[in-house]
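Enquirer: here are the coordinates; sequence isn't available:
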């Protein structure tokens, strides 16, 4: 072993079960913001667009990611949105001032158009209702419009609009970030808790089969966190199934070692919200477990540092278009690993967002669509992270960063797919200078051999992908062996790794 190599070990066993992975942790988010809709998924006249104006190249990339659920239509947007503006004949729809992002909303894409698009890309929809400027009545009417078969005013209006069968939307968000002073119709915890409970109660009377998400704090940095969760859940616990978490990270200080350790903050966030949920469960003597919906998460800071000024009151201006680099992809990988290690409570998560706005997919107006660096960890976990999450027993050297101590260089999650007879090891080497000699004990998986070892690595941590050049892309690692119940490999410095084992053979 050279001085530029460290050692780590990993023990994997079928009995170390955390929970079944809910496929919805690989969800995403489309908000009426920037070029996410107009110029993103929707661009009439584009060479790949269908007869409804939706870009075919974007649909192909979304299908490649195998996104199971997409949150819609916001976000901050939803707190000022009148859903009735987005249904019926497009030529009759009102153009509105969109106050959250100070743009014009033409309402060319609304509920039915988005539902059709989501069906085409194979995704369910997590629909958000407006609890900023509106409330119980608008929410129950939207649900009736979407889910009731017919024979009532709102369901028959949907049928009149050309949608005979109900959309049957299962998952609904009770507002968005209602603790935030930036939110239209910001509420106190008590105000929100009461409104969300009454809204959820009415919605369940319309359709008892739905799932409801209660708004948690806008981030763990909010001064009211976690008191907001405790107070609001005291009201909504009996009607909601999930509480939301939102978190974004950045590297403004250009301290990569500290940046890559931020998934430890994510872990603390999850543990704190889980504890708060369980406190309310105990307080209410409830038998129900509250689950977590991490329905906004990503790296987000590049576009905030831009001096670009957006002309207000335009349609689909370029907003929040972060250009992601390689180190961003490493943190995204660690965040996904963290969700997998908490699969017992984190049941949904939405990478925010999906196209153009802080997104893995970017588009050029009239041109191509392309993959950002963060596309790949998201892709790999979505494809290979389905099954049972197993608790990894990790022995790794550690380091201290500016904000964190005892940070393991090896960050790992394990997923066992019994149906496919496959085991996948997801691993990030956080060491910026040294490769890692990794030895994995997989003796509990007799007869398994190496299928492939995928690695995402680049010597330049700031390397980015563009429409013209894909600098950061996965490759097949060589030198990885699986023999006598052990996997041995040299993991590259600062790298994302996917080691797949199964009853197949080496590719």
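Expert: Now that the structure is in, tell me what you want to look at. Quick caveat: nothing in here was measured; it's all calculated off a predicted structure.
Enquirer: For the rest of this, base every contact and every neighbour count on C-alpha atoms.
Expert: OK.
Enquirer: so what does the longest helix along the chain touch, helix or strand wise?
Expert: Longest helix in the chain, counting residues (DSSP state H): helix 263-283. The elements that helix 263-283 packs onto, with contact taken as 3 or more C-alpha pairs under 8 Å, 6 or more residues apart in numbering; DSSP states H and E, are helix 227-236, helix 326-341.
Enquirer: what helices or strands is whichever helix or strand comes after the longest one leaning on?
Expert: Tracing the chain C-terminally past helix 326-341 and defining elements by DSSP states H and E, one meets strand 346-352 next. Of the remaining helices and strands, those touching strand 346-352 by 3+ C-alpha pairs under 8 Å, 6+ apart are strand 27-29, strand 69-72, strand 291-299.
Enquirer: let's go with 10 Å and repeat that
Expert: strand 27-29, strand 69-72, strand 242-249, strand 291-299, helix 326-341 (3 or more C-alpha pairs under 10 Å, 6 or more residues apart in numbering; DSSP states H and E).
Enquirer: and the next element down the chain from it?
Expert: In N-to-C order, the element after strand 346-352 by DSSP H and E is strand 361-363.
Enquirer: if we can go back for a sec, want to throw the helices and strands packed on strand 346-352 into TSV with mean neighbour count?
Expert: Shown next, in TSV, are the helices and strands packed on strand 346-352 (neighbours: other C-alpha atoms under 10 Å):
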stretch	mean neighbour count
strand 27-29	28
strand 69-72	25
strand 242-249	23
strand 291-299	24
helix 326-341	26
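Enquirer: Turn these into a markdown table, columns for distance to residue 460.
Expert: Shown next, in a markdown table, are these (distance: least, C-alpha to C-alpha, whole Å):
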| stretch | distance to residue 460 |
| --- | --- |
| strand 27-29 | 28 |
| strand 69-72 | 32 |
| strand 242-249 | 20 |
| strand 291-299 | 18 |
| helix 326-341 | 7 |
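Enquirer: Use this one as the comparison:
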């Protein structure tokens, strides 16, 4: 059995943990909305048609901000389609996901759902096929109290008070050739700058997110981010990041090191933003919105994982003139290994809490999601639900700069990486702390000693763990609770030190106080 050592010191602060770090994302894609959060006629449906079993799971998950309505969908979306009487709303063909959008859930309905789950609505405007005027119109409709034509229309449509949406995304993945309205960094940067200036004239309280590179593997990364920010740095509050991770070629060792990829990606984005700050002689430090992140089995790689393929099809498999409503799209079924990676990605976000002050696990229900539903049937937690729910609940106060001393292992994709990953948080007001630990070894347990002497006299309040002898075990409609949280009973605290044994391919959280 190998050994590792972790040092936790409350004076080594990364930054305060913004609750927006535990956000998520609902896009009009696949079954995220229809038969996901919304299913009139379902046994649990409320008076508005929202599934109350899903509402309860979302509350338990601890989601904060929720980004809406896209995603790729937003670049072809006409926001006015989704307001007014439902029976008068148009049916549209959605180019992003080759689907028919009924617009039965729109701004008013989604805002009501967000209130029910206790979240914050964050809204993306169309800067693909639409323009600055369109963005101004939706902000006026949503946020102006009364007296203008658009605000009075909102009132007529049943919402007397403004929605008060604070965070607005200026388009989505505008560097992507797949995006309807795709543009160059120079053109988008100018458009984002003038749109941001106009929105601030209308509502000075808005917080604005510029569209950064859609993935670190894009050939234009990080030049895209630099060029966009050279135009828009003074006008926006955030630059966005998107990152998806998957096991390729059955290389589990490289996959478990995905948080190392996230770390490197974030370091480059931060350096790029700070480079533009220096060029502009600016006093403002730009924050990062990691508004799409998750495990996602994409493209042909999925076919080598038949354990995933029973609930998935791609838009290029929709044939002829078929434009289905709410197709089963990107419904990955997650394993224990996937959950361990998600736990590690959350540690990476905490490691960058000084700059990453908003994030969204993409998505929330059915589509690459921690929650899955069956039409007319149950809703259940996927394996990835558990590390998110526990981290959201336990990670409060500040994120700490944790020192880790462990062995290394070799990966085909990333070279040598640590066997143990760790993060920690501390809340001075309550005296509570949390330590999050990942063992990436495929074969060996690891005993970790965590030096907690600087925390004073504490005790172990709870432990939670994701581990299984089958790293590809998963939850399905026929086995809803095949994988659940379990206590890590090895955790012991004595004289300023916590010792805990981590099984192979596992994630553990320890709450202290």
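Expert: Sure, I can see it. All figures in this text were calculated on a predicted structure; none of them were measured in a lab.
Enquirer: Quick check: TM-score for this pair?
Expert: Once superposed, chain against chain, the TM-score is 0.97 (TM-score structural alignment, normalised by the length of structure 1); 498 aligned residues with a C-alpha RMSD of 1.1 Å.
Enquirer: quick one on the thing from earlier: which residues in structure 2 does the longest helix of structure 1 align to?
Expert: Alignment note (TM-score structural alignment): helix 263-283 of structure 1 is matched to residues 259-279 of structure 2.
Enquirer: Which residue is the nearest non-sequential neighbour of residue 101 of structure 1?
Expert: Closest residue to residue 101 of structure 1 apart from its sequence neighbours, by C-alpha to C-alpha, 6 or more residues apart in numbering: residue 33 at 6.9 Å.
Enquirer: Translate the one you found into the numbering of structure 2.
Expert: Taking TM-score structural alignment, residue 33 of structure 1 has residue 29 as its aligned residue in structure 2.
Enquirer: For residue 111 of structure 2, which non-adjacent residue is closest in space?
Expert: Among residues not flanking residue 111 of structure 2 along the chain, residue 121 sits closest, at 6.6 Å (C-alpha to C-alpha, 6+ apart).
Enquirer: post-alignment, the helix or strand that contains that neighbour versus structure 1, mean distance?
Expert: Per DSSP H and E: residue 121 of structure 2 is located in strand 120-125. On superposition with structure 1, the mean distance recorded for strand 120-125 of structure 2 (mean C-alpha distance after the TM-score superposition for structure 1) is 0.6 Å.
Enquirer: can you tell me what part of structure 1 that strand aligns to?
Expert: With TM-score structural alignment applied, strand 120-125 of structure 2 matches the range 124-129 in structure 1.
Enquirer: In space, what's closest to residue 59 of structure 1 - neighbours in sequence excluded?
Expert: Among residues not flanking residue 59 of structure 1 along the chain, residue 121 sits closest, at 6.0 Å (C-alpha to C-alpha, 6+ apart).
Enquirer: And the helices in structure 2?
Expert: For structure 2, the helices defined by DSSP H occupy 52-61, 107-117, 132-143, 149-156, 185-202, 223-232, 252-256, 258-279, 336-351, 385-394.
Enquirer: what's the mean gap between the match of helix 263-283 of structure 1 and the aligned bit of structure 1?
Expert: Taken over the aligned residues, the distance from stretch 259-279 of structure 2 to structure 1 averages 0.5 Å (mean C-alpha distance after the TM-score superposition for structure 1).
Enquirer: Okay, buried residues for that stretch please.
Expert: Going by neighbour count (16 or more other C-alpha atoms under 10 Å), the buried part of stretch 259-279 of structure 2 is 259-263, 265-266, 269-270, 272-274, 276-277.
Enquirer: from the residues you listed, which is closest to residue 490 of structure 2?
Expert: Checking the buried residues of stretch 259-279 of structure 2 against residue 490 of structure 2 with C-alpha to C-alpha, the nearest one is residue 259 at 25.3 Å.
Enquirer: Just list the residues touching that closest one, thanks.
Expert: In this structure, residue 259 of structure 2 makes contact with 245, 265, 341-349, 421, judged by C-alpha atoms under 10 Å, 6 or more residues apart in numbering.
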